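# Sharing a model prediction with you, sequence too.
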Amino acid sequence: MPTVLAYGADYSDRELGPEELDAYDRQHPDEQISVLLRYIGYPDNPKCISCYPGAYQRHVDAGRTVLLVAQQGWHDAAEGYQGGQARARLALEDARRIGYPEDLPIFMASDRWLGPNPERGWPAIPLGTAMAYLDGAASVLGRERTGAYGFRDFVYPAQDGAHAWWLWLCGDEAGVRDGIQFYQWNGGTLSIGGVPADLNKVYVDLSNGGGFMSLSNQQQAALAAMADQYLPGEDGVRGAGRMVLWLNDRFTELSAQNAALTAAVQAMAGGATTDQLRQYIDEAVARHVQVTVEVAGKPGA
């Protein structure tokens, strides 16, 4: 079980003021709220922090970290890739309006188990559809900013498949495993200023500029530069990713050339077997690839 480093709260009835949170902290010195997880994307909805002009900055000025979550309803993850893109765009535009930093995450929510719920008349959400929802969001936000909130049937695959970097688990606390940064406690609710709120356990140090690990701002900048080179972004691929795709295209071309040459030489050679001809051509292609890479180097350099 990861070590709890801080406590957070999420709520939806209305926006709390810093003074209300301060009053709660004085009454609960062992569980002071230093992280707020707030809804974003729908500025006309009173559950969203953007519905309250200046609220985000007031919380930050009071010394609290605010992280954002995009959620419209129970079944957001059923909307797949295009739905993830659409909701991420709404969330990102709204986040920028309130001055939210570009290096902090936005969580995409699945506020239900993915399996069917006959009592509520809910059909199952296919796992592939739910992960595509995260992938769609990541195509807008960047994978390094994409968070996944939900039960373990959503968060575990998001972690295992690297569909999201930020992980916020709800449900059974026994399901918290290494790499999960937040857990929404299911043992009851808090009351802060008369507003029902969920208590969240925070397993990462957010005090050094908002990174997902205990890193300084300089270290986070270096990590972000590495991510820019090696991770896919909104423009498709970048950095080393372009090199990988270029090599893949070249080997695809060579494979096609190999097959064509084999057929042509087979037609002319008469006695030579196909296996003998393929071995000769494969050796020639290998020599060609080695020389090409050594001489040409990285494309676009």
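Received the coordinates, thanks.
# hey, let's count contacts and neighbours off CA atoms from now on
OK.
# first to last residue in stretch 210-218, what's the distance?
Counting by Cα to Cα, to the nearest Å, you get 12 Å between the two ends of stretch 210-218.
# Check stretch 146-162 too.
10 Å.
# can you pull the buried residues of it?
146-159 (16 or more other Cα atoms under 10 Å).
# can you put the residues you listed in JSON lines and add distance to Met131?
Below are the buried residues of stretch 146-162 laid out as JSON lines (distance: Cα to Cα, whole Å):
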{"residue": "Thr146", "distance to Met131": "12"}
{"residue": "Gly147", "distance to Met131": "12"}
{"residue": "Ala148", "distance to Met131": "10"}
{"residue": "Tyr149", "distance to Met131": "12"}
{"residue": "Gly150", "distance to Met131": "12"}
{"residue": "Phe151", "distance to Met131": "13"}
{"residue": "Arg152", "distance to Met131": "13"}
{"residue": "Asp153", "distance to Met131": "11"}
{"residue": "Phe154", "distance to Met131": "8"}
{"residue": "Val155", "distance to Met131": "10"}
{"residue": "Tyr156", "distance to Met131": "11"}
{"residue": "Pro157", "distance to Met131": "8"}
{"residue": "Ala158", "distance to Met131": "7"}
{"residue": "Gln159", "distance to Met131": "10"}
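# okay, now the one to match up with it:
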Amino acid sequence: MPTYSEYWVDYSARKISGAAMAAARIGPNGERCTGTIRYIDAPHLLSTKHTNKAEYDDLIAHGLKVRLVHQGNTKDADSGFHGGVNRALRAKAGADHLGYTGVIFFTNDRTTLPDPGAWRAYLDGAASVLGRERVGAYGFANALNAAVGRASAFWQAGRESDLVPHANVYQWNNGRVYISGTECDLNKVVHDYAPGSATPPPNNTPVQEDEDDEVSYYPKELPVSMTEAFVTLPWDGRPAVLNVTPTGSIVFVGKPLNWGPGGGTGGGHSTVSGVNPTRVEVNRPGQYAIPAGTTRIFYAYSCATPHFVWVKAA
């Protein structure tokens, strides 16, 4: 077994004060708790299990390390590239609200890995939003082995005897610890990872992206506008898809207009069957075909919460 450098917790039942966590002795030899991995979501979607600004600031003030994890459900990993984009946009919004710039873990929270390709694409989608160095992978050994090259930090569950060489943190599954009466998972830190650190994580080899997975215009956050607002997105003339991802409520979208060297080239049309092209619902990204020759996409919208747009070559 590896030598563990620190002991952290993760939990979801309630918030824990920084003072209580810093004082807790959770290691097998009475080692103090030095950090935690906390759930995060977009600021307007935070619930009991998520950290918030007050708890995060309190933990940091007491000298504790904080890492973040985003999870919708146990099948997140099956949602592929677009699912990874959507989840990472939500996680990034929450992290930005906290002032957090570190790694965010994304999960395959089950013993099986039904679709390794979808899991890798899911992590690729998250990396298109956050950058590869901020993407972490959580799961059992099968998921973490499939995530090599797709993530920069690795948090493993399952049997300790199955620990993979590139694991940064091991979630001990043989019992629980308690802080202020709150049940917590105990996590054993093999070697911490922080984006931009001098020593890169092991086995994090560069990946040659498939051309189909190329995100050519990275997500742009658009602010609330209760009346019609307009934005112009630059483009390079290739056929493309304009994606619209809401973060909390319906986005009303005008038909996107496309402009090339000779002026207008016609409006984009919805590529999502059964979806009203002028109403993008919560967690159902709208997509619009953008024709070849477009050098500017003129986008009109109104919304009650911020949302994101991004363009991908068709």
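In hand now; what should we look at? The shown structure was predicted, so the numbers you read here are calculated from the model rather than taken from an experiment.
# I'd like the TM-score for the two structures, please.
Remark: TM-score between the superposed chains equals 0.63 [TM-score structural alignment, normalised by the length of structure 1]; 208 aligned residues with a Cα RMSD of 2.8 Å.
# Which of the buried residues of stretch 146-162 of structure 1 fall in helices?
152-159 (DSSP state H).
# Out of the residues you listed, flag the one nearest to Gly63 of structure 1.
Nearest to Gly63 of structure 1 among those: Val155, at 28.9 Å, using Cα to Cα.
# thinking the closest one is in contact with Ala148, fair?
Yes - taking contacts as Cα atoms under 8 Å, Val155 of structure 1 lies within contact range of Ala148: 6.1 Å.
# any common contacting residues for the two?
167-168 (Cα atoms under 8 Å, 6 or more residues apart in numbering).
# The residue nearest the centre of structure 2: what's it in contact with?
Closest to where the C-alpha atoms of structure 2 average out (Cα atoms, centre = their mean) is Ala88, at 2.8 Å. Contacts for Ala88 of structure 2 (Cα under 8 Å, 6+ apart) come out as 70, 125-126, 129-130.
# one more time with 7 Å
Contact analysis of Ala88 of structure 2 by Cα atoms under 7 Å, 6 or more residues apart in numbering lists 126, 129.
# Show me where the stretch 101-250 of structure 1 has its strands.
106-110, 146-150, 166-169, 182-184, 190-192, 195-202 (DSSP state E, counting those that start in this stretch).
# Can you say which of those is nearest to Glu20 of structure 1?
Here strand 190-192 is closest among the strands of the stretch 101-250 of structure 1 (Cα to Cα), at 6.7 Å.
# In structure 2, which residues correspond to that closest one?
Aligning strand 190-192 of structure 1 against structure 2 (TM-score structural alignment) gives residues 177-179.
# mean shift of that stretch relative to structure 1?
Taken over the aligned residues, the distance from stretch 177-179 of structure 2 to structure 1 averages 1.1 Å (mean Cα distance after the TM-score superposition for structure 1).
# what's in contact with that stretch?
Stretch 177-179 of structure 2 is contacted by residues 20-21, 24, 26, 183-186 when judged by Cα under 7 Å, 6+ apart.
# repeat that with 10 Å
Applying Cα atoms under 10 Å, 6 or more residues apart in numbering, the contact partners of stretch 177-179 of structure 2 are 9-11, 16-17, 20-27, 33, 183-186.
# Now, the residues you listed that are in helices?
Residues of the contacts of stretch 177-179 of structure 2 located in helices (DSSP H): 20-23.
# Scan the residues you listed and report the most crowded one.
Neighbour counts for those peak at Met21, which has 23 neighbours (criterion: other Cα atoms under 10 Å).
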